[in-house]
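**Student:** fold the following.
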Amino acid sequence: MVNQNQLSVNNNAYYPSKQALSHLVRQLQSPKIKRAIKPGFIARTDGFSVDEIVGRLETLPEQAGLLSQLLSTSDLTEKTYSRFADNPNSLYNWHPAVEAAIDVSTTELKSPKTKVMRLPIELAQFIRIEYQDTAQHDKDLFNRFIFDQFGLEDDTTYFIKTGTFSSKFQFTNAKCSEPREMGEYFQVINNFAMQVGAGHSIDLVVREYIEDVENNPTIYNGMPLRTEFRVFVDCDKNELIGVVPYWHPIVMKRALQSGLSRSIQQDYQTYRNMEQKLVDTYNEYLHRVKKEIIAILPNLNLSGQYSIDVMKNGSDLYVIDLALMNDSALTELL
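**Tutor:** I've put the predicted structure just below:
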């Protein structure tokens, strides 16, 4: 586990001090939280022997989905915390390598301004407790903690996520224009991530919000439908494996066409109206995206095969996400 007084070598990543953590935890008042969280101590609230069950499921490849769901929803243990800390898909672990590669390479790729916090186990457990079980007093404390620790500014819009989950499909949570309530945004995002089997992170991420300069229509509760690329690379061989559209027509129409809610039906129509423009823009910028990714690969200090997501905004190209290739969607379209 990371020492609570140790700062990351990445200037934009940090770990709260023991003093800041203890001061916050001592003030928590929600009955369920006071039973579960004390400085330096996590009580079990779900009653499961998580480490033992995880150990058994790891020997059963056919139970990978159940294992993922268990890890997402269970209380933290020291072993689970360490597992999440070592997750190569967490932005905390890969972002320094991407920023360094962009800085030293001859490339036009950009990276959004980013701050990432690795939560101590007590606060990582706090955002795993259901939002409705948290008293407003405790929400207010966490809001102030997040605002101060991240050095947020009023009247500023941010893009926020956990280390591994962006909540893009509930974009009203990912786009935060109320920085003094950001702690509650993080609670809601992580609760939802846990519900869908993606609660595998102990990191919180605050990024600059890249305003859409193209005036694209929106889907998923406010997300601009911009052209995005998913690039698959082999970092050991410095090779580009292939590129696919992030908003691939086959995938998007299959996902949206069967939606029953009115909002999803509207998203489907919006996508159909934008489909040809997205395809044309993808083809127009494909060569440039390949060229820019190839330019940073020799300087990208990562090992293995990854997906790298690139977002177009006007004439700018932003690297916005990265994950292990075998954990990434859309590989079947290569």
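**Student:** please make it C-alpha for all contacts and neighbour counts, starting now.
**Tutor:** Noted.
**Student:** tell me where the stretch 151-300 of the chain has strands.
**Tutor:** For the stretch 151-300 of the chain, the strands defined by DSSP state E, counting those that start in this stretch occupy 158-162, 175-176, 203-208, 218-219, 223-224, 228-234, 239-245.
**Student:** contacting residues around residue 237?
**Tutor:** With CA atoms under 8 Å, 6 or more residues apart in numbering as the criterion, no residue contacts residue 237.
**Student:** what sits closest to residue 71 if chain neighbours are left out?
**Tutor:** residue 200 (6.8 Å; CA to CA, 6 or more residues apart in numbering).
**Student:** mind listing what the one you found touches?
**Tutor:** Residues near residue 200 by CA under 8 Å, 6+ apart: 71-72, 84, 164, 194.
**Student:** show me the longest helix that occurs in this protein.
**Tutor:** Longest helix of the chain, by residue count under DSSP state H: helix 262-296.
**Student:** to check against the first, give me the structure of this:
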Amino acid sequence: MSTNNQPARINDSAYYPSKEALSQFISKFQSPVTRRAIRPGFIARTDGFDVDETVDMLEKHPGQEALLSRLLSVSDLSEKTYKRFAENPNSLYNWLPAVIKAIRKSGSSLKIPNTKTLRLPIELAQFIRLEYADTSDHDKELFNKFIFDQFKLEDDKTYFIKTGNFSSKFQFANAKCSEPREMGEYFQVINNFAMAVGAAHSVDLVVREYIEDVESNPTIYNGMPLRTEFRVFVDFDKGNIIGTVPYWHPIVMKRALKHGLTDSIQQDYQTYLQHEDKLMQEYNEYLNQVQKEIRNILSHIELAGQYSIDVMKNGTDLYVIDLALMSESALTELL
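**Tutor:** The predicted model follows:
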């Protein structure tokens, strides 16, 4: 675990297998859907669209951002789409090194969970876009082993996992992985869900240490500890804080949960109501400290534009857990 003034390490190099190694790996795939969609050096179109042409058309028409996001999420990868996802500023792979460097330079007490990242080659990035149910047990096991080996995972250890820009925290049983030798399947399920909600815009995978809850908070969303979190909106160009809001804001949470149709969502709603006072009390208690720590790193961070920064409280520790472009972040309406 990272300690004060000693942020977590992140691996500096992406995984790019040689063409020969990749060819050997892919040749072992057996299920028809996999062999049809992925061959060495070739991605077959399974959706029938020329995604690059359609993307170019949508980008020329303002107001089509939601449709464009959905299209990119569900389409097979092309080289152009792969490059677009690799350059996604919301991907943890792209922003985390700058945040770690800024924390070190500033001497901030902010922490970051120990983190490993992996940028998949296009063929394997395409594999996690295939429907989980359509891929064979053999191919899943092959990908499981690849993930276990590449991330150098340990048996009997719990991890928090996500794609570069999507954590699936609202289905927390998928984000918290206590079965490292099946992690490849977890990633496929997470990315399949990201595709369904228009958020599959990454070719990066992330494995972090799981931060155990030291406060015995209740859980919602299938096992997620309901910890106090802050969303800080910042302008890196001007070096200032635009505003801060509670991540679990009462208005948003009650609106999202109150009319949930399932028993589990209704239980989450009751859990939130019982925990709301503690969340808001801790938010107000730690707000000045969070803003002070964020200000400390602003002059040292090598990022441009307006972003949201998510900070999670665990005991007295404050963890930076996510960044995203402000223009693509929720909760801006609360500023």
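**Student:** follow-up on the earlier one: helices or strands up against the longest helix of structure 1?
**Tutor:** Counting contacts by 3 or more CA pairs under 8 Å, 6 or more residues apart in numbering; DSSP states H and E, helix 262-296 of structure 1 is packed against strand 218-219, strand 228-234, strand 239-245, helix 249-257.
**Student:** just name the most buried of those.
**Tutor:** Using mean count of other CA atoms under 10 Å, the stretch among those with the largest mean neighbour count is strand 228-234, at a mean of 24.
**Student:** that one vs structure 2, average distance?
**Tutor:** By mean CA distance after the TM-score superposition for structure 1, the fitted strand 228-234 of structure 1 averages 0.4 Å away from its aligned residues in structure 2.
**Student:** could you do stretch 64-71 of structure 1 as well?
**Tutor:** Averaged out, stretch 64-71 of structure 1 is 0.8 Å away (mean CA distance after the TM-score superposition for structure 1).
**Student:** against structure 1, where does stretch 91-98 of structure 2 fall?
**Tutor:** Using TM-score structural alignment, stretch 91-98 of structure 2 lines up with residues 90-97 of structure 1.
**Student:** against structure 1, where does stretch 243-252 of structure 2 fall?
**Tutor:** Under TM-score structural alignment, the match for stretch 243-252 of structure 2 is residues 242-251.
**Student:** for the matching stretch, the distance to its chain's centre please.
**Tutor:** In terms of CA atoms, centre = their mean, to the nearest Å, the centre of stretch 242-251 of structure 1 is found 20 Å from the chain centre.
**Student:** same deal with stretch 95-104 of structure 2?
**Tutor:** The chain centroid and the centroid of stretch 95-104 of structure 2 are separated by 17 Å, computed with CA atoms, centre = their mean.
**Student:** next one: stretch 170-178 of structure 2
**Tutor:** Centroid separation between stretch 170-178 of structure 2 and its chain, computed with CA atoms, centre = their mean, is 12 Å.
**Student:** what does that stretch contact?
**Tutor:** Under CA under 8 Å, 6+ apart, the answer for stretch 170-178 of structure 2 is 156-162, 167-169, 183, 186, 189-190, 210, 221-224.
**Student:** filter these to the buried ones?
**Tutor:** 158-162, 167-169, 183, 186, 189-190, 210, 221, 223-224 (16 or more other CA atoms under 10 Å).
**Student:** now residue 330 of structure 2: how far from residue 45 of structure 2?
**Tutor:** According to CA to CA, to the nearest Å, residue 330 of structure 2 stands 33 Å off from residue 45 of structure 2.
**Student:** before we move on, what about residue 162 of structure 2?
**Tutor:** Distance from residue 162 of structure 2 to residue 45 of structure 2, by CA to CA: 26 Å.
**Student:** mind listing what the residue nearest the centre of structure 2 touches?
**Tutor:** Nearest to the geometric centre of structure 2 sits residue 166, at 3.2 Å (CA atoms, centre = their mean). Residues in contact with residue 166 of structure 2 (CA under 8 Å, 6+ apart) are 194, 199-200.
**Student:** can I get these in TSV with distance to residue 179 of structure 2 and neighbour count?
**Tutor:** TSV is the format used below for the contacts of residue 166 of structure 2 (distance: CA to CA, whole Å; neighbours: other CA atoms under 10 Å):
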residue	distance to residue 179 of structure 2	neighbour count
194	21	22
199	25	20
200	23	26
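**Student:** closest one of the residues you listed to residue 325 of structure 2?
**Tutor:** residue 199 (13.8 Å; CA to CA).
**Student:** all helices in structure 1, in order from the N-terminus.
**Tutor:** Under the criterion DSSP H, structure 1 contains helices at 18-27, 31-36, 50-57, 64-73, 78-85, 91-104, 121-126, 136-149, 171-174, 182-195, 249-257, 262-296.
**Student:** contacts for the fifth one?
**Tutor:** So the one you mean is helix 78-85 of structure 1. 1, 51, 71, 121, 200-202.
**Student:** just the buried members of those residues?
**Tutor:** Buried, going by 16+ other CA under 10 Å: 71, 121, 200-202, out of the contacts of helix 78-85 of structure 1.
**Student:** tell me, of the contacts of residue 200 of structure 1, which are also contacts in structure 2.
**Tutor:** For the contacts of residue 200 of structure 1, the contacts that are reproduced in structure 2, applying both residues aligned by TM-score structural alignment, their matches' CA atoms under 8 Å, are 71-72, 84, 164.
**Student:** who wins on neighbours among those?
**Tutor:** Ranked by the number of neighbours (other CA atoms under 10 Å), these place residue 164 first, at 25 neighbours.
**Student:** excluding chain neighbours, what is closest to that one?
**Tutor:** Of all residues not flanking residue 164 of structure 1 in the chain, residue 90 sits nearest, at 4.9 Å (CA to CA, 6+ apart).
**Student:** please tell me how far the counterpart of residue 268 of structure 2 in structure 1 sits from residue 227 of structure 1.
**Tutor:** Applying TM-score structural alignment, one finds that residue 268 of structure 2 aligns to residue 267 in structure 1. According to CA to CA, residue 267 of structure 1 and residue 227 of structure 1 sit 16 Å apart.
**Student:** residue 66 of structure 2: neighbouring residues, count only.
**Tutor:** Residue 66 of structure 2: 9 neighbours (other CA under 10 Å).
**Student:** repeat for residue 170 of structure 2
**Tutor:** Neighbour count of residue 170 of structure 2, defined by other CA under 10 Å: 13.
**Student:** kindly report the same for residue 17 of structure 1.
**Tutor:** Around residue 17 of structure 1 there are 15 residues (other CA under 10 Å).
**Student:** tell me the counterpart of it in structure 2.
**Tutor:** Under TM-score structural alignment, residue 17 of structure 1 pairs with residue 17 in structure 2.
**Student:** got a list of what the closest residue in space to its match that isn't next to it in sequence touches?
**Tutor:** Take residue 17 of structure 2 and drop its neighbours on the chain: the residue closest to it by CA to CA, 6+ apart is residue 121, 7.7 Å away. With contact taken as CA under 8 Å, 6+ apart, residue 121 of structure 2 is in contact with 15-17, 203.
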